[in-house]
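Colleague: quick one, structure for this:
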Amino acid sequence: MHSEPPGTSTGSLTEQNSAQKLVVASCNIEGVKGNAPYLQDLMKISDIICIQEHWLWDFEKVDIEKFLGEWDYFIRCVDLLYPAAKFERGRGYGGTAIIWNKQIQPSVKTLDDGSERILALEINCKPHPLCIINVYMPTAGYSDSTSQYKASLDLSDVIISKYRDTHSVFISGDLNATLLDDRNLSQDKLMKAFVKENELSVHSTGSHMTYQHGSGKSQIDYFLCTNHALIANFMLLDDVCSNTSTHTGIKCDILLDHNLKISTEVKVKRFRSQWDKCDTHRYKKCISDRVETPVIITPSDIDREVKHIHDVCLAAERASVPKKLVKLHGPKWKASPKIRQILSDRKRVYRQWITVGRPGPEHPLSILKTNLKYDLRREQRKERASERIGFYEEVMAQQNSANFYRLINRNNKSSRSTVALLEKGHHVTKSDEQCRSFAAFYEDLAIPSDNSEFDSDYQNRLAYDLDLIRKIVSDTDDVLPIITPVEVACAIKMLHNKKAKDEFGIVSEHIKTAGEAILQPIASIFTSIMHLKHVPSDFKSGILHPIHKKGKDPANVTNYRGITVTSILGKIFEHVILKQIEESLPLNQSTLQFGFTKGISPLMAALIVSETISEYVKNNRPIYMSFLDSQKAFDVVAHTSMKCKLFHQGINQHIWNVIDNLYTSLSSKVLWKGNVSSKFSILQGVRQGGILSTGLYKTYINDLLLELQKSHTGTYIGSTYTGSPTVADDLTLLGESDIDSQNALDIAYRYANRERYIIHPEKSVMLRKFIPRNYTENLSSWKLGDSELSIATQTTHLGLIRSVSDDTQANIYERISCARRTFYGLTSTGLHGSNGLQPSTSYRIYSLYVLPKLLYGLETFVLLRKHIDALETYHLSALRIIQSLPQRCAKCAVYLLLGARPIEAELHSRTLTFLGNIIRSNNPTLLNILTRQLSVKSHSSKSWVVYVRDILLRYNLQGIEDLLVNIPSRDSWKASVSDAINTYWNKKLKEECSTKSTLLYLYRDALCIGSIHPLWFTVDSNIRDTRRAITKARFLTGTYMVQSKLSRFNQNTVDPTCQLCQSSVENYQHVLLECGALLTYRKEYLCELSRVMTYHFGKGMWENLSKDVIMDIIMDVTRANVVHSMQLNTEQCTYIERISRYLCYRVHSGRIFLLEKVSRGKRGPSGS
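Modeller: Got it, this is the predicted structure:
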C-alpha cells in the first residue's frame, strides 16, 4: 500500500470506530540535518515518529529542536556513554530518537530502559498503556557484528519481558535483518528466532522492499507488536519525494480503546523590548512631562504615587522602545528557496515517472529522479555546513564580550522545559495545572508547620517580645532617615539589566533610562514610607519563578528553587535601606560565616576545613565532620524570631519599623510557562532574590554559630576556633571526638527546634576521618534528635569532595572529569581541531569556560607533584587539540604560541590571588590561622600556609608577614602576582625552547605568556585560513614530517632523500624553497614575497638574501624582523605572515598530492 501525499492528512488524532487513532511512522532518516524536509513531511501525517540514524553527537543533540516546532523529542546518541573531545569534528552517525506531537504530551512518559540503539516511551492509555520501542539494530559485516546484534536482541527482550504483562508492546525500527523467507543470513536467523520466541506479530510491506542499496534491495524496516489487533492501515511511504535516505519510511495506525489526554494549550506570542534601540530623548521627555515631586499626606497617597510611576514608565516604553518577537510558531528551520525548487522539481519528475508506469533504473526519468534525490541531499548538507561555518566565523569576528557570551550560550542552550511533574503519583503535563501544583507547594511552604519537636514556649515568648518591641519603636527618639536623590541614584546603579519583569511589567531599564527626572519623586516616596511607616502593597508582592536545581529530578516540585522577582521600585528601596544598615547585619557576625559577606568567599570556609583536617592528621588525632542540610532554610525563616533578632542588632528603629511592615502581609504568585497562579500569603521565610534577604538570614542564623563557639564544642587550630565553618545555611560541624561531635549536633538540633526549621536527617551526613588505631570511640552512632545520622565515606561540600581518604586526589579526578565534560559540551561551538574555530578564539572559550571548571577550589588544597602532573596532562592535551598539534610537539611551543600558562602557573596565580583576598577580608579567624601557622610550622609541614609561603618565595614576592602589615589593594596585588608568575614562566619556557632542536625556526624572544603569536592572531575569521595556519604551525614547531625527520626518528632505515625529485635530502628548506617538483605550487607566493620585500627595501634586495634568511621570513617573520634588522612595521609583518601561511599550505597540499601519485605508481595500476 502507498501513503497519501504529504499535506492531505494533518496527522492529528481522530476517532475511528469509537477508538482513538494514533498515527506512528518510522524511518531510518540517515541524518536529521540532511533530510529535514522529509522529517517535516512525516510530521504532517503522523503523531509519533520513530527515527533511526539521526547522526547527531551528544553535544549537538539540541539541534533537533530546530526542525520540530510544536513537537517534543526523546533522543540518544552514539557517544552517550563515552564522550570525548575529538581532534576534529567528525560526521555523526547512528543514534535513535522518538518525536511526538505536543498535543499528546499529557499521555507521554519517557522510559529509562534501553541504550543508544534502543529507546522506549510509554503512552498512558486505557485499559493497557502502550510501550513504544524504537530500535536501530547493528549492521552486519563487522568482526563483532553478530555479538553486538545478540546483545541488542537481549536488551530488547529484557524490555519486552518487563512491560508485556502490563502494556501493549509496539516495536518499530531498522532491524538490519529481514523476516522474508528467501534470505537466511546469520542476523536474519537471530531476528526470526527472536520474533518467534516473543510471539510478536509482524506488520510489513509484503514483498515490497524498504532499503535500496548499491548491491540491491532488502526489507529490513518493520513494525512488531504483542497484539495483532493493535495495528491497522499499514503503509509504505515510498512516494514522499523529499526523502533522501536509502530507506523508505513506514506508517501505521495504532487503535486505542479510549481517548488519550490531549493538550489544548494556546501558544501566546512573546515580545521583548529592545532597550538598546530605545529613543532615549523621547523616553526621558515622556517621563519628565508626567512625573513631578508628589504631595503625600496619607498611606494611600504612597500606593497611588507608586502606581503612577509604574504607569508613566510603561507609557514611555510604549512610545519609545521597539519590540521584537522572540517566540515564533513552527520549526526554526525553514527550507531555503533552492531546496524548495529542488523539491518541486523532484515532485514533478516523480509524477511523470508514475505516469509512464514506474520504469526501471535505466530510464531517463528514473535517472533524473535519482539525481534530484542526490542534489537535494547535497544541498541540505551544504546549507548545514554553511550555517555551521557562518556561526564559527561570527564567533571569531566577535569583539564585544557580551555578544561573545550570548553566541556561545545560545548555541548550547536547549529550549525544552519540564515535560511532566509528578504529583501524588500522577503526571501533570498541562502548564496551567503545573502552575497550580507549584503554587500549592510554595503556599504550603509559606505557612508555618507544626512539629511536636518545635519549642512552642520559645515562640510564645518571641511573640510577646515582638509586641513590646513594636511599642518601643512607636515612640522612638531615633533620627528619621531622609532619603535623598543621590542615595536613590546609587541604589539604581545596583540594579542589573536584562532581568525578568516584575509583577507590573517594570524592569531596571525603565528606571535607569528615565535619568534624573525620576530621582526626586522616588526619594520623596521613600521618605514618606519612613515617615508614615507604611510600605506600599506593591513592594510586598512578587512573582515567584520555580528554577530547577541542576542534577535533581525535574518531575519533583521540591527540586525547584523559588526565586521571587519583586517590584523594581521595591528593590531600589531595599538597596537604600541596606546601605544604611549593612554595617549592623549582623552586628556581631560570627567569623565563621562565609556567605553573603563583602570580601568573603565560600572557598574560605573550604580552606578552614582543609587546614583543620591537615592540623589534626599531623597531630595523629581523629576528626569528625558533620555536614548538615537544612530543609528549605530560606523558605521557613520565622518572621517573629527574625524581627526580634534584627531589633537587637541596634539598627535605626524607624528602619526596623519599615522592615517589620515590609514583612507583614507578604504575598506571591507563581509564574510558570506563561501561566500566573492566584495570589497566596507568605507567612514565613525570606525571599530568595530579595535584596535584604541575605542580611536578614545571616542575622537569623548567627546566634547558632555564636552558641557553638561559646560551648567550646568543636575543633581548634591553636587557640582559634574552627568548629563550625558556614556558608549561609550550609553548616559544617568539625568535632575532635565522637562525644564532642554529638554535643555540637545536639546544639544545632535544639536551635533548629527553637527556630522552627528542620535539619534533614537523610541528606545530612558524617565523615569520620583519620581514626587512629589506638583510639577508642564511646559512640557507635550519632543522632539528630531521634534520627540517626548516616555515616558516609565521601560527600560533596561547597562543590568540593570530602572523603575519608585523600580529599586532594578525589578532587583532582573530579575536576579533570568536569573539565572534560565541559570541553566536550562546547564542541558544538567549534572548540575542536582544524575544522572549527581559530585557535586564538578557541583558547578564549577554553579559558572562560573550561579552565575555571578544571581548577575550581584547588587553591584551597596543598597540591603535590603528582596532582599537578595529572592536571597538566589534561591541560596540555586540550591546548594541543585547540591548535591541532601532535603529541610530539614540544610543550613549551604548545604554551607560548597561544601565550598560555602551564597549569602550575595557573594554580599558583589562583592560590596567591586567594591569599590576597584572605588578607584583605579582615576575618579574625583566617588571619589568626595565618599568623599562628607561620610561627609554628616547619618547612616540611603540609599546612596550606607553608605551601603558600613556598610559592611566594619561588616568585620573589613579599612574604605573608609583610603582606599582613602592608595590605595591598586587590588590583595591585593581582598585577604583582601576574607579573611575577609570567616573568618566571616566560624565562623557564624560553630556556626550554632553546634546548629543542625542533624549534629551530621559532623566534623565542618574541614569545610571551599573555601574548598570542602572530601565527594565530593574524588568522582570518574563516575555517580555510585556520587550516592554513595549522599547517604552518606544524612547520614552525618542527612536527611536519619530511623524509629527513622520518630517517632520524624511525627505528627502521629510511632514506632521507626527497621522494619527489630524488635530488637531495628532504628537509623544510628543500620542501619550501628547493624541490623542483613543488615549484609550481610555491612560485606564486615566493613571487609575492619578493614583490613585498623589493617594494620595502628596493631592487636586488630579495635576490641577495640567503636561503636561511628567506626561511626565517617564511617561518617566523618576527625573527627576520629582529635578527636581520629589517624594520618591518606591524602591517607588513601581518601581510608577510599571511603569504607564508598560503605558501606552506599550498606546498603541503601539492606534496601530498604528488606523493600519492608516486605511491600509486609503485603499487601499479591494479593497486597490487
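
Colleague: could you use CA atoms for every contact and neighbour count after this?
Modeller: Will do.

Colleague: can you list the residue ranges for strands in the stretch 601-750 of the chain?
Modeller: Shown for the stretch 601-750 of the chain, the strands assigned by DSSP state E, counting those that start in this stretch span residues 623-628, 666-672, 675-676, 680-682, 716-717, 720-721, 726-727, 730-735.

Colleague: to compare with the earlier structure, here is another sequence to fold:
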Amino acid sequence: MARKNDHLKTDKILAQRNLRKQLRKEQYLDRTQFYNELMDNPSNDMFHKLIRRNRGSKNKDAICIMENGEHHYSATDQTNSFSRYFEDLAVPKDNGYDSEFLDLCNIRHNIFDELCKQSSNEPQFSFQNICDAIQQLHSGKATDELGLAAEHFKNSPTTVTHFLTNCFNNIFNNHHIPDIFKSGIVTPVLKKGKNPMLMDNYRGIAVTPVISKLFECTILPRLTVNFNQSPLQFGFTKGLSMLMASLIITEARAEVKLVTMEPLFLITVDSQKAFDVVDHIILLDALYDHTQNHPLWSIVKNLYSGLVSRVKWKGTISDSFNIHQGVRQGGILSPFLYKVYVNNLLEDLKSHNLGLKIGTNYVGCPTCADDIAFLSSSHQELQCMLSVATHHARQSRVTINPTKTKAVILNKPKNINRSDLNWTLGNTPVYPSEDTTHLGLIRAELKENNLNVTGVLALYDLPSITTLSQNLPSKLKWKATVKLAIQDYWTKTLIKEIETKSSLTYLDKTLSKFSGGRESALCKCCGTSDEDITHFLLLCPALHQQRKETFSKLKSYVISVIGLGYWSKEFKGHLDLIRLIIDSSFLLPKLRNRTELDKIQRLATDMCYRLHSQRVWKLQGK
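Modeller: Here you go, the predicted model:
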C-alpha cells in the first residue's frame, strides 16, 4: 500500500512539473505574440499595455513591516503601523519652505472665499451629465466601504440618475459636501523592486465611495474648460501619451548631433512623495487662477476640507485619521489637480526661454505628471533651470531628492571636459552621471542601445563592438563563438562556486522534494523523523552534543545583552530560535552597538558550521 501511494505521489509531482512547463511555454508564446503585435501596430494603447505588463500585478505580502527599528509580524500591528505612517504623511511639515508665500496664499484664499459666497450659482446638472459620468466609471474595480461598485450604477441608470441629479444639484446650491464623499480606504501597494519591510517603499492607493467618484466625474469637465495646460505636460491628458515626452528627448538628441552640433545636457528631477505632500491652500490658490470659476472653486475647497482615510491591509482596517495635505492617488480629480499644482513651474521656464528649442519649438522641460526632465545646450542655462525649480519647490512645499536627481551629457563635444561640469540643487552639488532613467527608459551618455550590449560582451569576454565592426564574423561563426563563450563563463563560475561549497548537501526533506519522492525524507543521522531545518538545528538527537556546546554559548551571550525577561518573552518556540540562528539582525534595535550583533552572528554561524560538520562526518562514517 505504501509503495502504491509513493507511486501516485510521484505521478502527481511529474504531472505538476509538466503543467508548469506547459504554462511557461504558453506564457512565452503570449509574450512573443504581444511583442510582434506591438512592432506591427504601435499605438498609445499598446504602449500603456506594455508599461502595465512590465510593472507587474503581483503584490507579495511582506513577511514583516519595520517601524522605528521594531518588526511587526501580525496583520493588526502592520495595519496600525501603516495607519500611523500615512497619518504622519498627511500632516504638513516645514522643511525650510517659503512661509511668506504660504501666508500670501492664505490671504488670497480668504478673499476668494468671500468672492465665491457673493457669486451666482453654477448652472444645474442635467440627467445627461449624470449619465455621461456613470459611463466613465471603470468596471471590475474593488467595492467601496459601502459595498458599492461601478456595476451597481451602470446596470441601473434609469433608477439612480434622477436621485443623483437632485443630490448633486443640492450640493451645488448649498455648498455642502456630505461626509461620505470625503472618506476613503487606503491600500498600501509596494513599489516594484523595493524592500517590502520599509513602509516608505509603499504608495497609498485610495478607494473612495463610488458616489464620490461620480460627483468628481461630473464636475471634472467644467473644471478643465479654462485650464491652460502647459504643452509639455503629457501625463493624464486625453490624446497625449508619456511616449511623446520620451520622444522629445530622443528627437532633441538627434537634433543636436545631426543639425546644430551643440552639446546637450539632461537632468531628471525627483520629487519626494509628490502627490502626498500637495498643500491644499497653495493648490486652491493655483486652481482659482486657472479656472476663474467661483462655484466650482468653492466645491473643491469644501471637498478637500475634512478629508479622512483608513488603511486596509491583509483584511484588517485601521481607525480613521484626518488628511491635511496631498491629493489621493486613485481619485478622479487628483491627476488634474496635481497638473494645476506644477503647471506654474513649466510655464515659468517657458516664459523665460530657459531650456532647449528644436527650431522655434520650446522643448526644455518634457513632463509626465511629477516626472520632470530639463534639457539644455548650455550648462549655465541648466543651472538657471535648477534654480527656478528649487524656488518653485520651496514655494510649493515640495522636497526635491538630491540623491535621485541625475545629470547626463547626451551629446558631448570634444572641447567639453566632463570633470569640469557640475550643478547645484539648493546646497547639494549635482555631477554628471553615466546614465539616468526617465519614464522607464535609460538615458545614457553612450547610446542607450549599446549600453547593455557593451556590458554583456565584456561579461562573456567577447570582442568589443569596435573590434566586431572592423572584422565582422559570419552569422554561424558568431553564434558558435557566443555559445562557447557563455558555456565557458558559466562552467568557470559554477566550478568556483563548488570549490567554496564542497561539502554542501541537501537536507533530506528538501532532497525528497527535489527527487520527486524517490528519496526518503527521514533523517539519516538519527532515523527518528523527517529532516527539515528545525530538526537539523534543534531536535536531531545525533547532533545533541555539538548543539549543547554551541547553543548554550549563543543563548548565554544573547541573554547577557538583552536580558532574561526579553529572552523569555520573544523566544517561546522553535520558530523564534530558528530566526535567531539564521538571521539575528532583528535584534539590532535592542542592542547597544553593532559589535554585539556581530558577535551573536559569529556564535550562530559557528553553531551551524559545527552541526553541519558533525552531520557530514556521521553520514560519511555510515
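
Colleague: that older thread, let's have the strands of the stretch 601-750 of structure 1 in a markdown table, adding distance to Ile1110 of structure 1 and mean neighbour count.
Modeller: Below are the strands of the stretch 601-750 of structure 1 laid out as a markdown table (distance: least, CA to CA, whole Å; neighbours: other CA atoms under 10 Å):
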| stretch | distance to Ile1110 of structure 1 | mean neighbour count |
| --- | --- | --- |
| strand 623-628 | 67 | 24 |
| strand 666-672 | 67 | 23 |
| strand 675-676 | 70 | 16 |
| strand 680-682 | 78 | 20 |
| strand 716-717 | 66 | 19 |
| strand 720-721 | 68 | 18 |
| strand 726-727 | 62 | 23 |
| strand 730-735 | 65 | 24 |
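
Colleague: what are the contacting residues of stretch 371-383 of structure 2?
Modeller: 249, 262-270, 354-356, 363-367, 385, 421, 423-424, 438-439 (CA atoms under 8 Å, 6 or more residues apart in numbering).

Colleague: of those, select the buried ones using a ChimeraX command.
Modeller: A single ChimeraX command selects the buried members of the contacts of stretch 371-383 of structure 2 (16 or more other CA atoms under 10 Å):
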select :249,262,263,264,265,266,267,268,269,270,354,355,356,363,364,365,366,367,385,423,424,438,439
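
Colleague: give the contact list for Ile231 of structure 1.
Modeller: For Ile231 of structure 1, the contact set (CA under 8 Å, 6+ apart) comprises Cys252, Asp253, Ile254, Leu255.

Colleague: the nearest residue to Met1111 of structure 1 once chain neighbours are set aside: how many residues sit nearby?
Modeller: Using CA to CA, 6 or more residues apart in numbering and skipping the chain neighbours, the partner closest in space to Met1111 of structure 1 is Gln1069 (6.8 Å). Other residues lying near Gln1069 of structure 1 total 14 when counted by other CA atoms under 10 Å.

Colleague: whereabouts in structure 2 does the helix or strand harbouring Gln1069 of structure 1 align?
Modeller: Using DSSP states H and E, Gln1069 of structure 1 sits within helix 1068-1069. Aligned by TM-score structural alignment, helix 1068-1069 of structure 1 falls on no residue of structure 2.

Colleague: would you mark the buried spots in the helix or strand that comes right after that helix?
Modeller: Per DSSP H and E, the first helix or strand lying C-terminal to helix 1068-1069 of structure 1 is helix 1079-1097. Using 16+ other CA under 10 Å as the test for burial, helix 1079-1097 of structure 1 gives Leu1079, Tyr1081, Arg1082, Tyr1085, Leu1086, Leu1089, Ser1090, Val1092, Met1093.

Colleague: ok, those residues vs Ser842 of structure 1, which is closest?
Modeller: Tyr1085 (28.6 Å; CA to CA).

Colleague: what secondary structure does the closest residue to Ala149 of structure 2 other than its chain neighbours sit in?
Modeller: Once flanking residues are discounted, Ala149 of structure 2 sits nearest to Thr143: 4.7 Å by CA to CA, 6+ apart. Assigned by DSSP: H, G, I helix; E, B strand; the rest coil, the conformation of Thr143 of structure 2 is coil.

Colleague: ok, the equivalent of Thr143 of structure 2 over in structure 1 - how many residues close by?
Modeller: Aligning on TM-score structural alignment places Thr143 of structure 2 opposite Lys501 in structure 1. Lys501 of structure 1: 15 surrounding residues under other CA under 10 Å.
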